[in-house]
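Novice: Let me see the structure of the following:
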Amino acid sequence: MKQLDAIRKLSDFDKQGRYVYALSDLRKIFHEDSEANLRAGIKRLIKDGILVRASNGVFVYMPARSKGSSTLELVARTIRRGEYNYVSLESALSEYGAISQIPIDRLTVMTTGRSGEFKTPFGTIEFTHTKRNVIDILDNSVEVGRPLRLATQAAAYRDLKQVGRNLHLVDTEVRRALFSNDVENEFRM
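Specialist: Have a look, this model is predicted:
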């Protein structure tokens, strides 16, 4: 692949707001005649700073003008493409102001895929597997104008309890309110 052609194609996708790619996406974009040529071309783009390997098989187009604060979520969505993923646990509770610590370079994500931790140049993504069904996930998370849905405060707290994380980080008043809701829900069943 010629570098100028690659930049043109990636730039065209950037104009549409797309700058994070799985290896399979690049395979479709560049139409190389062999896997070896594709990998060699990607390696040259990485060497020249045009692409950055965010994770195994996930790449970010660095000159992208559309690149913004959602890059880590886009990388997470690309790593677990085809699964239901939503921001939860400490990341969600921090956004709600329910915990005092603010995870600066860490994103905690519940997923129907495998659990795992991925250290990327954009921050660390921690995936925690959930067995919740799709309806439950959609009912207990909201679209917030970002790549991933955000768990409701109650769902993030429930996830935190379910996976056995430290509940002492959660503000006492919030914990009391959420705990009383848990008790009310148990009596309704």
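
Novice: CA only for contacts and neighbour counts going forward, please
Specialist: Fine.

Novice: tell me, how many neighbours does residue 21 end up with?
Specialist: By other C-alpha atoms under 10 Å, the residues close to residue 21 number 23.

Novice: ugh, wrong one, residue 49
Specialist: With other C-alpha under 10 Å as criterion, residue 49 counts 12.

Novice: And for residue 4?
Specialist: Residue 4 has 9 neighbouring residues, counting by other C-alpha under 10 Å.

Novice: helix or strand for it, which one?
Specialist: Taking DSSP states H and E as the definition, residue 4 sits inside helix 3-15.

Novice: List the buried residues in that helix.
Specialist: For helix 3-15, burial by neighbour count (16 or more other C-alpha atoms under 10 Å) applies to 6-7, 10-11, 13-14.

Novice: now do stretch 156-176
Specialist: Neighbour counts over stretch 156-176 (16+ other C-alpha under 10 Å) mark 156-160, 170, 174-175 as buried.

Novice: to compare against the first, here's another:
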Amino acid sequence: MPAQPLQRLYRGLHHLATPQRYLFTPADMRALIPGLSDGAYRSMLSRASSDSILIRVCRGLYLFTPAKPNPGLVLYHTAARLRADNLNYISLECALSDIGVISQVPQNWLTIISSGRSQTISCAAFGTVEFVHTTRTALELNGQLDYDDRCRLWRANASLALADMKRTRRNLELIDWKTANELV
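Specialist: Purely as a prediction, here's the structure:
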């Protein structure tokens, strides 16, 4: 007797998933159970996300928990996966907090400068990703970004993050200007 679709999905995800690859789109998972109608597939995904094995992180992205991802990196990896076709980099309050220019650490909030449209996306219990649009190109940012392997995203240096704060008219009151001037 053939396995039920949900069992086939889980079995396929167990083979594909690793601690580094644990986020899947519905299209990724669709290939694991090709014979299902669209309605049955959507219904199965709904059932799958109601248990603790497959968690809906946000619209169009699911986390496979048996892969045991690092919880501190899920929001970063989600941002990278959601906008894989755009230029994205960690900037604004997040970048400045990481280098000690802002004393308050944004909890469960990730700010990303993106060549895609501006959007704020709630990612369930993991937090929120805020994408802020830029028209700048990778060539214009050359030398101001470093790639962060753990986060799978580019990261702005201090001078770029400060310039982004001013360009996007963010609140500058939390910035420790003494520390900022030492880094720039």
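
Novice: what TM-score comes out when they're superposed?
Specialist: Once the chains are overlaid, their TM-score stands at 0.88 when taken by TM-score structural alignment, normalised by the length of structure 2; 179 aligned residues with a C-alpha RMSD of 1.9 Å.

Novice: roughly how far is the helix holding residue 4 of structure 1 from the heart of the chain?
Specialist: How far helix 3-15 of structure 1 lies from its chain's middle: 24 Å, per C-alpha atoms, centre = their mean, to the nearest Å.

Novice: counterpart of residue 90 of structure 2 in structure 1?
Specialist: For residue 90 of structure 2, the aligned position in structure 1 is residue 87, judged by TM-score structural alignment.

Novice: got a list of what that match touches?
Specialist: By C-alpha atoms under 8 Å, 6 or more residues apart in numbering, the residues touching residue 87 of structure 1 are 107-110, 148-151.

Novice: change it to 6 Å
Specialist: Contact analysis of residue 87 of structure 1 by C-alpha atoms under 6 Å, 6 or more residues apart in numbering lists 108-109, 150-151.

Novice: Same question for residue 165 of structure 1.
Specialist: Remark: with contacts taken as C-alpha under 6 Å, 6+ apart, residue 165 of structure 1 is in contact with nothing.

Novice: For residue 151 of structure 1, see how far away it is.
Specialist: Separation of residue 165 of structure 1 from residue 151 of structure 1 (C-alpha to C-alpha, to the nearest Å): 16 Å.

Novice: Same question for residue 61 of structure 1.
Specialist: Distance of residue 61 of structure 1 to residue 151 of structure 1, given as C-alpha to C-alpha: 29 Å.

Novice: quick one: what's aligned to residue 160 of structure 2 in structure 1?
Specialist: Taking TM-score structural alignment for the superposition, residue 160 of structure 2 sits opposite residue 155 in structure 1.

Novice: what about its match, how many neighbours?
Specialist: 21.

Novice: ok, the residue lying closest to it once chain neighbours are set aside - contacts?
Specialist: Closest residue to residue 155 of structure 1 apart from its sequence neighbours, by C-alpha to C-alpha, 6 or more residues apart in numbering: residue 140 at 5.9 Å. Shown in contact with residue 140 of structure 1 (C-alpha under 6 Å, 6+ apart): 151-152, 155.

Novice: which residue lines up with residue 12 of structure 2 in structure 1?
Specialist: Superposed on structure 1 with TM-score structural alignment, residue 12 of structure 2 falls opposite residue 9.

Novice: what about the nearest residue to that match once chain neighbours are set aside, which SS state?
Specialist: Of all residues beyond its chain neighbours, the one nearest residue 9 of structure 1 is residue 29 (7.5 Å), with distances taken as C-alpha to C-alpha, 6+ apart. Three-state assignment for residue 29 of structure 1 (DSSP: H, G, I helix; E, B strand; the rest coil): helix.

Novice: Determine which residue lies closest to the centroid of structure 2.
Specialist: Nearest residue to the geometric centre of structure 2 (C-alpha atoms, centre = their mean): residue 79, 2.0 Å.

Novice: measure that one to residue 88 of structure 2 for me?
Specialist: Separation of residue 79 of structure 2 from residue 88 of structure 2 (C-alpha to C-alpha) stands at 9 Å.

Novice: swap in residue 56 of structure 2?
Specialist: 23 Å.

Novice: more neighbours, these two?
Specialist: Remark: of residue 56 of structure 2 and residue 88, residue 88 carries more neighbours, 24 against 21, as counted by other C-alpha under 10 Å.

Novice: No further queries at this time; thank you.
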